[in-house]
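> Dropping the sequence and predicted coords here.
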Amino acid sequence: MPKLGLGTWPMLGDECTDAVVQALELGYRHIDTAAGYNNEAAVGKALEQSRVAREQIHVTSKVWWDKLQPADMRASFEATLHALRSDYVDLFLIHWPGKDWDLAKTIETLVSFKEDGRARNIGVANFPLPLLKKVVEELNAPLAAIQVEYHVTLGQTALLDYARQHDMALTAYSPLVRNKVSHIAELQQIAAKHGVLPTQVALKWLLDQANVAAIPKAASQANQQNNLEALKVQLDDEDRALIAGLPKNQRLVNPDFAPQWDA
């Protein structure tokens, strides 16, 4: 999985299709979508239109938290493949933990998608550490990735340590703090020092970490290119110390169906 991907939420329709086609032209090879974003069909259209071969593109999608009964999951997965116009997905995730669900049956169904080859890899998103441990250690699920909110003002040390111990990727969503990084004085200072943008500093801080990928949403060519250019930024120990001093408890995404994060 390429460390830098394109997040597609909340883009819809032609805006989403055009953004994905453009990103692939620029050199992106990692696209993130989900049934819950209502844009899988737009991404599928882009994959079909693109001159880049499907097998060169890593596509992640996800099943929504209210579709985790086995029959519902299978129907959702079939709909995802149909929308993406593909007979497989590179990474398929449970988007959020369910409510009053049979975890073992849900994970068994997820694993079946990997076993039949239609999901090259499987994982979960927004699972707190105790639940992730249960899936990996008690249910023996061969997870390849966990996707969570992670950025310069929200720490994920425990999850990242666990992911590394189990050879999993941690994909950071909202890596630019919904563009708030541009207004953080410490990032402005680092950016000025290197002659780059605060967004590029925030991205490179993530991408420099072992096992971490990031999926910033970007619709315009300029923003997509700027995010790609972040890969060239060279941060030093002084920069990392400045970022380490930022608060690490600023969670943006916490819907009413979210789990207890510290449970």
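Nice, I can see it. Residues are numbered from 1 along each chain as shown.

> rest of the way, CA atoms for contacts and neighbours
Noted.

> Please state the offset of stretch 83-97 from the chain centre?
12 Å (Cα atoms, centre = their mean, to the nearest Å).

> what's that stretch in contact with?
Stretch 83-97 is contacted by residues 34, 40-45, 47-48, 58-65, 81, 117-127, 258-259 when judged by Cα atoms under 8 Å, 6 or more residues apart in numbering.

> Structure two is appended below for comparative analysis:
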Amino acid sequence: MALPRFGLGTFRLTGQSVIDSVTTGLELGYRAIDTAQIYGNEAEIGEAIAASGVPRDQLYLTTKIWIDNHAPDKLAVSLEESLARLGTDRVDLTLIHWPAPGHAVPLEQTIEALAKAKSAGLTCAIGISNFNIDQTRRAIGVVGEGELATNQIELSPYLQNRKLVAFLESRGIAVTSYMTLAYGKVLKEPVLETIARKHEATVAQVALAWALQRGFAVIPSSTRRENLASNLLAQDLELSHEDMAAIAMLERNGREVNPEGLAPVWDD
């Protein structure tokens, strides 16, 4: 199955809140769900999926390997534990969550272990998250061209990551945008508000539509049914060339997520 363009993010959602979000999302038509080992919500997501009645083959599940499990003798074992929590025999996509350059395990060993997990049938596709250009090149060097389904990176109108995006596109690696609303900061952006009024849309829809029209996949999250439903409508919003040009001018290197020891040196 190809990487879906629109999915449901679950970062910072735990317990009943993630059960409710996934349950509602599935009712509204979401079929791609993004989680991670470090989110601590895989079991609850599995519970919500099981209760939904949506057939497994209609879903696209993504999880991410945490840095504690980068070692070759830990990666597949940890992924099997994720599968047990999710209540499935495989996920559709597994990502290395952070490159963690200060970590003891060489990147190449981690990527090789991830490829072996795919060969073992634990995941249908593999990819990376928060990798810069050099690290992505190194990952390609291990698995070859065409094997990395995506690089999931922080992208928003305030952080457009043009160098990295151009490189990924040149290598045929899909871009997944997370934090597309910049922790909600873009929702008060006057330029986006003007565009939203013109289209009778919400600012969130405009930001998501911008990412979609750039060719990115998006994974917004929410605990509110009205927001989950509203976000989906971004897929039907067509921004003009003038709109896209105005949003391009909002770049300000507004990075929200940059954990020390996990994040790489970013490409300027």
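Thanks, I have it. Remember, it's a predicted structure, so these values are computed and weren't measured experimentally.

> Got a TM-score for the pair?
The TM-score (TM-score structural alignment, normalised by the length of the first structure) is 0.96; 262 aligned residues with a Cα RMSD of 1.4 Å.

> one step back: report the buried members of the contacts of stretch 83-97 of the first structure.
Neighbour counting with 16 or more other Cα atoms under 10 Å marks 34, 40-45, 47-48, 58-65, 81, 118-127, 258-259 as buried within the contacts of stretch 83-97 of the first structure.

> Which of the residues you listed fall within helices?
40, 41, 42, 43, 44, 45, 47, 48, 81 (DSSP state H).

> export those residues to TSV and tack on distance to residue 203 of the first structure?
Supplementary listing: those in TSV, determined by distance: Cα to Cα, whole Å:
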residue	distance to residue 203 of the first structure
40	25
41	28
42	26
43	23
44	27
45	28
47	25
48	29
81	30
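
> for those, which one is nearest residue 70 of the first structure?
The closest of those to residue 70 of the first structure turns out to be residue 81 (Cα to Cα; 16.6 Å).

> Excluding chain neighbours, give the residue nearest to that closest one in space.
Leaving aside its sequence neighbours, residue 81 of the first structure sits nearest to residue 87 (Cα to Cα, 6 or more residues apart in numbering; 5.9 Å).

> Residue in the first structure paired with residue 167 of the second structure?
Residue 167 of the second structure maps onto residue 162 in the first structure when the alignment is built from TM-score structural alignment.

> Go ahead and report the secondary structure state at its match.
Secondary structure, DSSP: H, G, I helix; E, B strand; the rest coil: residue 162 of the first structure is helix.

> how near is it to residue 27 of the first structure?
To residue 27 of the first structure, residue 162 of the first structure is 31 Å away according to Cα to Cα, to the nearest Å.

> In terms of neighbours, single out the busier of the two.
residue 162 (15 against 12; other Cα atoms under 10 Å).

> which residue is nearest the middle of the first structure?
Taking Cα atoms, centre = their mean, the centroid of the first structure lies closest to residue 171, which sits 4.4 Å from it.

> What does that residue correspond to in the second structure?
Match for residue 171 of the first structure (TM-score structural alignment): residue 176.

> Same check on residue 38 of the first structure?
In the second structure, the residue matched to residue 38 of the first structure (TM-score structural alignment) is residue 40.

> next one: residue 7 of the first structure
With TM-score structural alignment as the criterion, residue 7 of the first structure lines up with residue 9 in the second structure.

> what range in the second structure matches stretch 235-243 of the first structure?
Counting by TM-score structural alignment, stretch 235-243 of the first structure falls onto residues 239-247 of the second structure.

> which parts of that stretch are buried?
Residues 239, 243, 244, 247 are the ones in stretch 239-247 of the second structure that count as buried (16+ other Cα under 10 Å).

> Now, these that are in helices?
243, 244, 247.

> Which secondary structure state is assigned to the residue lying closest to the second one once chain neighbours are set aside?
Ranked by Cα to Cα, 6+ apart and with sequence neighbours excluded, the top spatial neighbour of residue 244 of the second structure is residue 210, at 6.8 Å. Classification of residue 210 of the second structure by three-state DSSP places it in helix.

> Now do the match of stretch 235-243 of the first structure: everything it contacts.
157, 191, 192, 195, 206, 209, 210, 213.

> again, 10 Å this time
For stretch 239-247 of the second structure, contacts defined as Cα atoms under 10 Å, 6 or more residues apart in numbering pick out 156-158, 160, 191-192, 194-196, 198-199, 206-207, 209-211, 213-214, 238, 248.

> List buried residues within those residues.
Buried members of the contacts of stretch 239-247 of the second structure, counted by 16+ other Cα under 10 Å: 156-158, 160, 191-192, 195-196, 206-207, 209-211.

> and the two most separated of the residues you listed?
For those, the farthest-apart pair by Cα to Cα is 160 and 196; their separation is 19.6 Å.

> Please report how far the match of residue 167 of the second structure lies from residue 202 of the first structure.
From residue 162 of the first structure to residue 202 of the first structure the distance is 23 Å (Cα to Cα).

> circling back: gap between the match of residue 38 of the first structure and residue 5 of the second structure?
With distances taken as Cα to Cα, residue 40 of the second structure is found 24 Å from residue 5 of the second structure.

> In the second structure, what sits opposite residue 182 of the first structure in the alignment?
In the second structure, residue 182 of the first structure lands on residue 187 (TM-score structural alignment).

> That match touches residue 181, doesn't it?
Yes. Shown here, residue 187 of the second structure and residue 181 form a contact pair, counting by Cα atoms under 10 Å, at 7.0 Å.

> So which of the two has more stuff around it?
Ranked by neighbour count (other Cα under 10 Å), residue 187 of the second structure and residue 181 place residue 181 first, with 22 against 18.
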